[in-house]
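[1] Got a predicted model here, sequence first, then my questions.
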Amino acid sequence: MVLFEIMGGGGLLRNHTGKWLSGFMFKEVGGSSFGAQAKALHVGLRLAWDHGYRKLVCNSHNKELVRTLSASGSVQDQVHDGTVREIREAVNGDWRVDLSWCRREGLVAADWLAQTGAMLLGSIFRLLEFPPPELEVLLLRDSLWVG
């Protein structure tokens, strides 16, 4: 019997005061933490573009991802090369995107979305127009930390 690890991902869009704008969560079978976080960043960029936001600050607690995206050249791990390339293309589009590393304590709402995404039943992606009630306190905590 072959067992696959379930990976969760998630992210959210907030305005400059920390107010929720939109969010998402997903699950994948297999993969890695780097891959799930790269996919979450890519999905978040597409979501921001689709909502018409053209000035972004993207925070990630994955130093490897931030370092990889900040460097030029190809990714050593070929599995994620395509995703990294797509993120770089999106970032270099007709908008301003600043990517920065943030301590995990400043991104507890996104972590909650990722953990909850891993437990989704029946679906592999969920777009959230409104924050789940469980996120209210975490969003306030994040806005005080990040904002």
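    That came through, no problem.

[2] all contacts plus neighbour counts: C-alpha atoms, from now on.
    Fine.

[3] mind listing what the closest residue to residue 127 other than its chain neighbours touches?
    Among residues not flanking residue 127 along the chain, residue 24 sits closest, at 4.4 Å (C-alpha to C-alpha, 6 or more residues apart in numbering). Residue 24 sits next to 10-12, 113, 125-128 when contact means C-alpha atoms under 8 Å, 6 or more residues apart in numbering.

[4] what's the answer for residue 65, then?
    34, 37-38.

[5] can you pull out the helices in the protein?
    With DSSP state H applied, the chain shows helices at 33-50, 63-70, 81-91, 108-117, 136-145, listed in chain order.

[6] Redo the ones you listed as TSV? Include distance to residue 101.
    Below are these laid out as TSV (distance: least, C-alpha to C-alpha, whole Å):
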stretch	distance to residue 101
helix 33-50	12
helix 63-70	6
helix 81-91	16
helix 108-117	14
helix 136-145	13
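
[7] putting a second one here so we can go through both:
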Amino acid sequence: MRKPVPKPKVYTPPRNLISIDDSSGILLPSFSDGGRVVTLMREYDIPLLALTIADPPSWANEKIHEDFGEPRLRQVMVFGDISDPDLLGTSLFARETGYDVFAIPSNPNFNDIHSLLSWMSLRDNSVGVLSLKMVVARLKLVQSAPKDSSELETL
């Protein structure tokens, strides 16, 4: 009797890193460098929903409800200005929907009490807060790792 061939073990990044295969992004109009975010998401083939000023808040936005209905995605990155109340609203809505959430604020100024309070609200609600530079570094790290044990055999 032949031995069954074992299936390769799949490697998934830790939850506090960004999983390229299991994440999506939401770009709020308040983010100062939206073009860089669009380029970054395309480079890693991560779905991105870019919102406009005319769009309603996240919890009342049909586009976001459709995006959050994607069952394979477990993480969402929300890009917006630290002083934008929709950064907090979208992050909290995603968190309550069951996602691991990373907020990427532009222009954080922790000498400004409102920026500091926004950051604290995000952290108090279990939202990971990262700089765009940290997102790039984490995506590069995750991309450099083998996806399963069969890739290790070829090294």
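    That came in fine, so what should we check first? None of these values were measured; they are calculated from a predicted model.

[8] TM between them?
    In this superposition the chains share a TM-score of 0.32, using TM-score structural alignment, normalised by the length of the first structure; 77 aligned residues with a C-alpha RMSD of 4.5 Å.

[9] quick revisit: out of the contacts of residue 24 of the first structure, which end up buried?
    Buried members of these, counted by 16 or more other C-alpha atoms under 10 Å: 10-12, 113, 125.

[10] just to revisit the earlier point, can you name the two of the contacts of residue 24 of the first structure that sit furthest apart?
    For the contacts of residue 24 of the first structure, the farthest-apart pair by C-alpha to C-alpha is 12 and 125; their separation is 13.5 Å.

[11] where do the strands sit along the second structure?
    In the second structure, the segments counted as strands under DSSP state E are 23-27, 48-50, 75-81, 100-106, 128-129.

[12] and of those, who's closest to residue 144 of the second structure?
    strand 23-27 (16.8 Å).

[13] Report the contact partners of residue 13 of the first structure.
    Applying C-alpha under 8 Å, 6+ apart, the residues near residue 13 of the first structure are 20-23, 44, 48.

[14] TSV please, covering these and showing distance to residue 67 of the first structure.
    Below are the contacts of residue 13 of the first structure laid out as TSV (distance: C-alpha to C-alpha, whole Å):
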residue	distance to residue 67 of the first structure
20	27
21	27
22	26
23	24
44	18
48	22
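
[15] Farthest pair within those?
    20 and 44 (13.2 Å).

[16] All the helices of the second structure, residue numbers only.
    Under DSSP H, the second structure gives helices at 34-43, 62-68, 85-96, 113-124, 132-144, 149-153.

[17] most neighbours per residue, which of these?
    Neighbour counts (mean count of other C-alpha atoms under 10 Å) averaged over each of those peak at helix 85-96, with a mean of 20.

[18] Show me what that helix is packed against.
    strand 75-81, strand 100-106, helix 113-124 (3 or more C-alpha pairs under 8 Å, 6 or more residues apart in numbering; DSSP states H and E).

[19] let's go with 7 Å and repeat that
    Packed against helix 85-96 of the second structure by the contact rule (3 or more C-alpha pairs under 7 Å, 6 or more residues apart in numbering; DSSP states H and E) you find strand 75-81, strand 100-106.
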